[in-house]
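**Student:** Take this sequence and fold it.
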Amino acid sequence: MIVHETLARYSDWAFESAFAVLTLAMVLLVAEYATYRADRVAERELVPAGAPAGGTPAGSQVPGRIDAPPTRTMSERLGNMGRALVVVVAALMVASIVLRGLATERFPLGNMYEFVAMACTAAVLFGLVALRKPSYRIMWVYLLVPVLILMFLAATVLYADAAPVVPALRSFWLPIHVTIISVGSGIFLVSGVASMLFLLRIRFPKDAEGSGAFGRIAQRLPDAQTLDRLAYRTTIIGFPLFGAGIILGAIWAEAAWGRFWGWDPKETVSFITWVVYAAYLHARATSGWRNTRAAWINVAGFVAMLFNLFIINMVVSGLHSYAGLT
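**Tutor:** Sure, this is the predicted structure:
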């Protein structure tokens, strides 16, 4: 199998450019967060269609008078610029993945660098859909923090040169199984961030007295019910994807190793992670567990997913310890 060095170099440049642009977007979004006013966003969402910013119905406008368009605050302008850059980041990350695949003439999910790149891309793309409402947009600054950290680790500690994969990964199951798992992991990242912000919002409710720096940070977040709803709806999407990935991995294991399940460390922790998320969905639907208890279970699932990605792949030996994973 031939490796096209030029395409591989372009892929690395696209990934590095995505990291640089995401850093700039993070600066703009932090500036937006520092000057954000949740009450102004709420006012905008309550204004009916066709009405001016002051809330006067369109039918009561004075004939012949031209109402000035609503002005945007500096916070909104900074946020819009930051989110526009996030779209550029998504395009660069997709380009990096595609170029990596063309460079190696295989599906670009053969090592941890490529897996993390795919998961981060899924998180950013899903965030563009899930956080499109004005009341959610302020959460971008929190979603991008773990994405930036993961991208930094992928480009440094986890980086692997473009190369053919080991024989164990030369299967049509690779793009099916690993793509579903990586996309599910990216979606769970959004869900985990939402639950952590929910717990912060519950700890520091609106207009809390003497709450300090964390309280001032929490005041700019959406209300607790909105955050809890986002975490739940996101998990509903990621849960069946992750479960399907585990099942397809078992089918691949039977074809490659002659058994569906062997309690390999990677298999075991993946199953535990799936069970934790199943427990979260059950707790979320159970009276008495819907609030903080369910959110903590969701956070535990997110931690288990990170443990499976880093500790199991890089520290523990098993049948999945190949292709640059250790």
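
**Student:** only C-alpha atoms for contact and neighbour calcs from this point on.
**Tutor:** Will do.

**Student:** Can you tell me the closest non-neighbouring residue to residue 152?
**Tutor:** Leaving aside its chain neighbours, residue 152 sits nearest to residue 19 (7.7 Å; criterion: Cα to Cα, 6 or more residues apart in numbering).

**Student:** Now do that neighbour against residue 153, distance only.
**Tutor:** Noted for residue 19: a distance of 11 Å to residue 153, by Cα to Cα, to the nearest Å.

**Student:** The two - which one has more neighbours?
**Tutor:** Taking neighbours as other Cα atoms under 10 Å, residue 19 and residue 153 compare with residue 19 leading, 21 against 14.

**Student:** can you map out the helices along this protein?
**Tutor:** 5-34, 38-46, 74-104, 112-130, 140-155, 173-203, 212-219, 224-257, 265-284, 292-307, 313-314 (DSSP state H).

**Student:** Can you add distance to residue 167 and give those helices back as JSON lines?
**Tutor:** Output for those, formatted as JSON lines (distance: least, Cα to Cα, whole Å):
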{"stretch": "helix 5-34", "distance to residue 167": "21"}
{"stretch": "helix 38-46", "distance to residue 167": "54"}
{"stretch": "helix 74-104", "distance to residue 167": "14"}
{"stretch": "helix 112-130", "distance to residue 167": "17"}
{"stretch": "helix 140-155", "distance to residue 167": "23"}
{"stretch": "helix 173-203", "distance to residue 167": "11"}
{"stretch": "helix 212-219", "distance to residue 167": "50"}
{"stretch": "helix 224-257", "distance to residue 167": "10"}
{"stretch": "helix 265-284", "distance to residue 167": "19"}
{"stretch": "helix 292-307", "distance to residue 167": "26"}
{"stretch": "helix 313-314", "distance to residue 167": "18"}
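
**Student:** Out of those helices, which gets nearest to residue 326?
**Tutor:** Taking Cα to Cα, helix 313-314 is the member of the helices of the chain nearest to residue 326, at 4.4 Å.

**Student:** Second input sequence below; structure requested for side-by-side comparison:
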Amino acid sequence: MNIEVAEITLFWLAVILYAAATVLAAIGVVWTKQNLQRAGNIIFVLALVPHGIAIILRWLATGHGPYLQTYEIVSSDAWVGAALFMLLLWRLPRLMPAALFVYPLTLVFSGWALLSSREISQIPATFQTIWLIIHIIFAKFAYGSALLSSALAAIYLLKTGSTKSGWLQRVPEPNWLDYYSYRLTAFAFLMVGVMIVAGAIWANQAWGYYWAWDPIETWSLISWLLYGLYLHYRFTGGKPRRAALLNLLSLLILLITLFAVPYLYDTVHSEYMS
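**Tutor:** Sure, this is the predicted structure:
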């Protein structure tokens, strides 16, 4: 078995495990089946292993990190978000209801990666800088923390809505959800900020300018400002439900920035999003 076959086989195995974990966790949370919840969590953690190995094998095959093609970017983003969630879940078991959002999104992003082209491209000379690595690392942490923050914000909105199903009665109280959503958003705000600064330094090294109002640059700045607006609104005593809605809007803009803008606009990032 060559390295490419091993990689795609492991990735498919991870996707199958993600799907099983999603179903078990959903049933476990909604119907309070703790055994199914635990089984879903165990399977989800197990899925991270073949997925992570597949990313490493891709790295070895291409000679560069997972940041050049849609297949690599989306796959590694899904892994980082999932791993970050499991780490937080280990420290804060009450985050378990967020699995209803995180698990399906991990499955969707992994499936998207599998449907993308796996053609290997060589890394351009302009990409060979430590600032690109820093830029990519913080972009992935920004995505992961923003995803978790918005998952809690969504549960908050459901919990405080006019109608409450049985499973929502068993999730943490609204104040707890709001508190941790706020903290995760503050972390995401910092991650997006460092991502933008590192990207600007990389751009200056590669093309001789820090900022050129490239569509990705512009939308990244909009995402960062939206998260800053959320933090300001929340810190100054804004209504939590409105803050939660702003949180979800910020995630939407961030996802559009990371995954849609390179396809919609002529941007330097389009060179590797294929």
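
**Student:** With adjacent residues omitted, what lies nearest to the residue nearest the centre of the first structure?
**Tutor:** With distances taken as Cα atoms, centre = their mean, residue 123 lies nearest the centre of the first structure, 2.8 Å away. Using Cα to Cα, 6+ apart and skipping the chain neighbours, the partner closest in space to residue 123 of the first structure is residue 186 (4.2 Å).

**Student:** So the aligned partner of that neighbour in the second structure versus residue 86 of the second structure, what's the distance?
**Tutor:** Aligned by TM-score structural alignment, residue 186 of the first structure pairs with residue 144 of the second structure. Note on residue 144 of the second structure: its distance to residue 86 of the second structure, by Cα to Cα, is 11 Å.

**Student:** do residue 69 of the second structure as well
**Tutor:** According to Cα to Cα, residue 69 of the second structure stands 26 Å off from residue 86 of the second structure.

**Student:** Let me see the contact set for the residue nearest to residue 152 of the first structure.
**Tutor:** 89, 148, 151-152 (Cα atoms under 8 Å, 6 or more residues apart in numbering).

**Student:** do the same with residue 97 of the second structure
**Tutor:** For residue 97 of the second structure, the contact set (Cα under 8 Å, 6+ apart) comprises 29, 155, 171.

**Student:** Over in the first structure, see which of those residues survive.
**Tutor:** Contacts conserved in the first structure for those, using both residues aligned by TM-score structural alignment, their matches' Cα atoms under 8 Å: 29, 171.

**Student:** List the buried residues in stretch 252-272 of the second structure.
**Tutor:** Residues 253-259, 261-262, 269-270, 272 are the ones in stretch 252-272 of the second structure that count as buried (16 or more other Cα atoms under 10 Å).

**Student:** Tell me who's in contact with residue 112 of the second structure.
**Tutor:** Counting by Cα under 8 Å, 6+ apart, residue 112 of the second structure makes contact with 71, 74.

**Student:** That one pairs with which position in the first structure?
**Tutor:** Correspondence of residue 112 of the second structure to the first structure, assessed by TM-score structural alignment: residue 153.

**Student:** and if you look at residue 172 of the second structure?
**Tutor:** Aligned counterpart of residue 172 of the second structure in the first structure: residue 222 (TM-score structural alignment).

**Student:** Residue 123 of the second structure now?
**Tutor:** Aligned against the first structure by TM-score structural alignment, residue 123 of the second structure finds its counterpart in residue 165.

**Student:** And for that match, the neighbour number?
**Tutor:** Residues lying near residue 165 of the first structure (other Cα under 10 Å) number 19.

**Student:** do the same with residue 143 of the second structure
**Tutor:** When neighbours are counted by other Cα under 10 Å, residue 143 of the second structure registers 22.

**Student:** From residue 236 of the first structure, how far off is the residue nearest to residue 152 of the first structure?
**Tutor:** Noted for residue 19 of the first structure: a distance of 29 Å to residue 236 of the first structure, by Cα to Cα.

**Student:** likewise residue 267 of the first structure?
**Tutor:** Going from residue 267 of the first structure to residue 236 of the first structure by Cα to Cα gives 22 Å.

**Student:** who has more neighbours, those two?
**Tutor:** Set residue 267 of the first structure next to residue 236 and count neighbours by other Cα under 10 Å: residue 267 wins out with 20 against 17.

**Student:** ok now do that one, which residues does it touch?
**Tutor:** Per Cα under 8 Å, 6+ apart, neighbours of residue 267 of the first structure: 246, 261.
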